[in-house]
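Participant: Next come a sequence and a model predicted from it.
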Amino acid sequence: MGITSEFVREQKRYSKNEIRKVFRLNDDEANKFIKNLKAYGVLKTVKNNSEQKELSDLVDEDFEVSDSETGNDDCLYVFTYVGVITTGSKIIKSYPKYMLHNDKPLEEMKQILKVLERYGSKQEMVHVFNGDGDNRSFNLLAVILYLLNDYHEYGIYNNSEDIIEINGDGEILWDKTINESFALISNNRPYYMELYTEKTVNDEMDFIKRLHECILTECNIQMKNSGLLELFDMVPVNLSEETLGDLGGRDYILYRIHAELNVQFNTRKQILLKTLYAYVNHERTLEDNDSISMYGTNNFNLVWENVCAEVFDNKLNTELGRLDLPVKLGSRYDPKQKLIEVIEKPKWCGWDESGKVFIKTAKETLIPDLISIQDNNGEKQFIIFDAKYYNIQLEKEKELRSQPGIGDITKQYLYQLAYKQFITMHNIGTVKNCFLIPTEKNHIIKKGVAMLDMLSALGLEEIQIRLLPATYMYKHYLTRTMVRIEELEL
């Protein structure tokens, strides 16, 4: 059986028959395929009706219609994942829901995978397993990607040895030379005929080095055969002609890795050794691996929030004393206090047994996605952004659909209210509210505004809607550069 590698769109509604056709499955294979994906939370089931077919976003009440309750033909299936999933010989390339006009977005997917890599780079561990309990499976794809990325960043595993030579090319060991060799004295100056030198030599035949090269080469072959080497935009790796069998049986290789772990105290090398151990212990190919392997996320909305926060210079976690304000920071504020901490926390009042009032302060409060403070025509502008991962339909001749909810709108107004005193005290000229929504278009779209008259009457700003070209945003995110807020024309 050959490998089948196909694109699907996140949150698009697929019938069982469509899934069969896309991945070239018979009925029994399709049932197993669907059951496996649902078990790991990357495929959801919704009712097969006209209303669902028109939607592009899911809400909680959509989830988990049982196939057995409705029958396969009465269900639609929704991928709730962005990234790459492998199950046996099937490779699923799930791209974000806002991409509506390109069903094979190879170049866009390459960029998205780099965004996912950067987003997940803060974690210093490898997700070796997916799921838990009966649904726990070895995440071979994540392990392979970690090993290849680690190699491209740090190179091959090596053990080095410091060698002392006489008159070698390395660094001169003056203490040893002075103490252990003879000197000729001329004009009261010592001259040494033999200099002790030290150099570091890598052990080219080190077992772990050979094992690392062998596994990397094997990983490269698997990625190439699966068509994933191009998708992840990786340079081919061909370092060894040896196989794992040439290095010994599995138990022996695991013993050697364990022995190396006992004497290795470098954190990066420890993580690498543990990952090599996991790979050898679960040795199999992507094609033969019936369990699920995944690289991506069920929560691409969090990725979008992180992208927006970085490219628009989020100030929420900036200390007040470091903000560029029009006037000196007010005395009521601590310079070490962060902007996010300015928002008031709810207070709960109670009565004790004697009837005396006591007050408790809650730990949680409103948390905006991001706030920027910028110069605008000679005055400071306080901008409250909310990154929204929606496919909003706001067209004159069409029904309003897939828009942020009432809670999103009221919170956006409340964010401005929460900062009103801070803004007034520091002579900040204007305030802007804005939803940031991704689009596959290549330019910024001024989509409209959202408002509640009763809150606008309090002098609060209506919420502007901007559709931002995702590829443009990702480019800045990956290069760690900022987008000029003026481009939004708020």
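Facilitator: Everything's here; your move.
Participant: switch to C-alpha atoms for all contacts and neighbour counts from now on
Facilitator: Will do.
Participant: Could you name the helices and strands sitting against the helix or strand Glu161 falls within?
Facilitator: Using DSSP states H and E, the element containing Glu161 is strand 160-166. When contacts are defined as 3 or more Cα pairs under 8 Å, 6 or more residues apart in numbering; DSSP states H and E, strand 160-166 packs onto strand 196-202.
Participant: what's the angle from the strand it packs on to strand 160-166?
Facilitator: 150 degrees (axes from the mean of the first three to the mean of the last three Cα atoms, to 10 degrees).
Participant: Can you list the helices and strands that strand 196-202 packs against?
Facilitator: Where contact means 3+ Cα pairs under 8 Å, 6+ apart, strand 196-202 is packed against strand 160-166, strand 171-172, helix 174-180.
Participant: Quick check: buried residues in the first one?
Facilitator: Neighbour-count burial for strand 160-166 flags 164-165 (criterion: 16 or more other Cα atoms under 10 Å).
Participant: repeat for stretch 404-421
Facilitator: By neighbour count on 16+ other Cα under 10 Å, the buried set for stretch 404-421 is 409, 412-417, 419.
Participant: wait, Tyr119 sits on Val303?
Facilitator: Yes: counting by Cα atoms under 8 Å, Tyr119 does reach Val303; the two are 6.8 Å apart.
Participant: Which of the helices and strands packed on strand 196-202 sits closest to Lys274?
Facilitator: Lys274 sits nearest to strand 160-166 of all those, at 20.0 Å, using Cα to Cα.
Participant: Centre of the chain to the closest one, how far?
Facilitator: 43 Å (Cα atoms, centre = their mean, to the nearest Å).
Participant: ok, residues contacting it?
Facilitator: Residues from elsewhere that reach strand 160-166 (Cα atoms under 8 Å, 6 or more residues apart in numbering): 194-203.
Participant: closest to Arg284 among those residues?
Facilitator: Closest approach to Arg284 among the contacts of strand 160-166 (Cα to Cα): Asp203, at 29.1 Å.
Participant: Give the full set of residues in contact with the closest one.
Facilitator: Counted by Cα under 8 Å, 6+ apart, Asp203 has contacts 158-161.
Participant: let's bring in a second one:
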Amino acid sequence: MHIEPICLNDSQFYSINSFPTISDKLYTYPEICVVYEKSFQFKFTGILVINDIPVIVFPKNYKLPMESKDIIDQAGTLIRVFLRYRNEPIHELDENTYLFGDKNNNNSRITTAIRIMEDYRMYGYLHRELVISSTTRKGRIDWAATVNKTIPTVNHNRVVYDAPIIRCSMVDNENIVYKLHRYVISQCIKMWGWLFGINLSNEMEYEKLPCPITEAIFSLKAELRNVYVQREINVINMLISYLTAESGCEKKYNKEILGTQYFNIIWESICGYLFNNKYSVLSSLVPQPEWESKIVSGRISQRPDVFAVDEKRLYILDAKYYNFKLNLPGWHDVVKQLFYRHTVILNLRKKRGIKLLPKDTEVKNAFLFPGDEDEVLQYIGRVFVNEIDDLGEVKAFAINQKMAMQTYAYRDNDNYRKQLLKELGKNV
């Protein structure tokens, strides 16, 4: 058996009576969970472990499926979105507390457990072997020991060793590294087995920590000095990280948090991956406004979310993480996109300097919202300034959020990404 996760949504209200432990443990964290008199509401997306129960908080407006299996699959996708996003090169400072943890929140037991489970599913336990001598097991004959320790017989003028000594290897079940790996795997399966479809066997259920955690960590660090296989180095480091976090968790009131209050930033990264963001290469196409003053100094920067290039088109994409059925981009967002396009076109037409794109490149604008429709790219509408054609327009589209997160999390489905760009080209 394993623990089933609790799956909730960001910004949705839940009864305290239905989830008393969650509200009790998080009432001192109003920045991620607001607790009212009879209800509570997350202002956060991510994964929490409360009293050893995993709680998955999906993004706001995310449409949870009806089937338990589908919910678990999509919870796994969300977890892997965060595991990938943590490895992105740049993060906002405000994200770090719950994305990477701090002195009050060590979330490495969550992240390490997933990596340990993935390794275990592919390669199994770390084994240490004993070499033994036997006359009954199968293996290679140890001729030196056989000649020195056994008495041969003579048969047809030939020397025959009827009971040769065999050298063979067997798993050392008492090895401390093997025991610690088994213990950690059993703990990971109890909490995260649902994510991998692995049930806890009767044998695993009774795995015990073979020694105090401090002694276990010391033994693993000592083992590292004698290990040269990269996979073993990685696994031992993960075991050290997990046990260190487990020790800290016992002192931190059984609460671990991995996530963000700023899923809109992650949505930007998702859209950037889906459309193969080229902004880092083409950023010089975007001129920066400058202040000239003898009294004050200041800088203004303009930075589009995503630059997507397809043949002779440049798409300036703005990732918007909210419900387009309730809210639409306002004046600031629309004017910003129109100005991006205007200044990029002027830069492209300049005769001087290095040409990153052809002068006749067509520049188009679009907003990208999360959606739940099955179609690849749902056209929502467009915004423009009437009778001012030179400014162009900004079209709005919704991308199936489940498919977008899955593609980002697993770095797969290039055909889907190509199809998105193709559909964008048809509609912009």
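Facilitator: Structure's in. What do you need? What you are looking at is a predicted structure, and each value in this text was computed from that prediction instead of being measured.
Participant: would CSV of the helices and strands packed on strand 196-202 of the first structure with distance to Leu370 of the first structure be doable?
Facilitator: Rendered in CSV, the data for those read as follows (distance: least, Cα to Cα, whole Å):
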stretch, distance to Leu370 of the first structure
strand 160-166, 47
strand 171-172, 53
helix 174-180, 58
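Participant: from the contacts of Asp203 of the first structure, which two are the most distant?
Facilitator: Between any two of these (Cα to Cα), the greatest distance is 10.0 Å, for Asn158 and Glu161.
Participant: Any chance you could list residues touching both of those two?
Facilitator: 202-203.
Participant: for the stretch 101-250 of the second structure, what spans make up the strands?
Facilitator: Assigned by DSSP state E, counting those that start in this stretch, the stretch 101-250 of the second structure shows strands spanning 129-134, 140-141, 153-155, 158-160, 166-171.
Participant: And those: which comes nearest Asn202 of the second structure?
Facilitator: The closest of the strands of the stretch 101-250 of the second structure to Asn202 of the second structure is strand 166-171. By Cα to Cα, the value is 20.5 Å.
Participant: and the angle for that closest one with strand 129-134?
Facilitator: Angle of strand 166-171 of the second structure versus strand 129-134, following the same axes, to 10 degrees, is 150 degrees.
Participant: out of the contacts of strand 160-166 of the first structure, who's nearest Lys388 of the first structure?
Facilitator: Asn202 (51.6 Å).
Participant: hang on, that closest one packs against Ile156?
Facilitator: No: if you go by Cα under 8 Å, Asn202 of the first structure and Ile156 don't touch, sitting 11.0 Å apart.
Participant: more neighbours, these two?
Facilitator: Neighbour totals were compared for Asn202 of the first structure and Ile156, and Ile156 leads with 16 against 13 (other Cα atoms under 10 Å).
Participant: mind listing what the more buried one touches?
Facilitator: With contact taken as Cα under 8 Å, 6+ apart, Ile156 of the first structure is in contact with 209, 212-213.
Participant: ok, now how distant is it from Ile208 of the first structure?
Facilitator: Remark: distance between Ile156 of the first structure and Ile208 of the first structure (Cα to Cα, to the nearest Å) = 10 Å.
Participant: any idea which residue sits dead centre in the first structure?
Facilitator: In the first structure, the residue lying closest to the centroid (Cα atoms, centre = their mean) is Tyr119, at 2.9 Å.
Participant: does it count as helix, strand or coil?
Facilitator: helix (DSSP: H, G, I helix; E, B strand; the rest coil).
Participant: is it possible to export the strands of the stretch 101-250 of the second structure to JSON lines including distance to Tyr98 of the second structure?
Facilitator: Formatted as JSON lines, those follow (distance: least, Cα to Cα, whole Å):
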{"stretch": "strand 129-134", "distance to Tyr98 of the second structure": "41"}
{"stretch": "strand 140-141", "distance to Tyr98 of the second structure": "55"}
{"stretch": "strand 153-155", "distance to Tyr98 of the second structure": "74"}
{"stretch": "strand 158-160", "distance to Tyr98 of the second structure": "71"}
{"stretch": "strand 166-171", "distance to Tyr98 of the second structure": "41"}
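Participant: mind checking which of these is nearest Pro287 of the second structure?
Facilitator: Closest to Pro287 of the second structure of the strands of the stretch 101-250 of the second structure is strand 129-134 (Cα to Cα; 63.9 Å).
Participant: Walking through the second structure, point out its helices one by one.
Facilitator: For the second structure, the helices defined by DSSP state H cover 20-26, 68-85, 96-99, 108-123, 143-149, 176-196, 202-205, 213-224, 230-251, 263-274, 279-282, 331-349, 401-410, 414-427.
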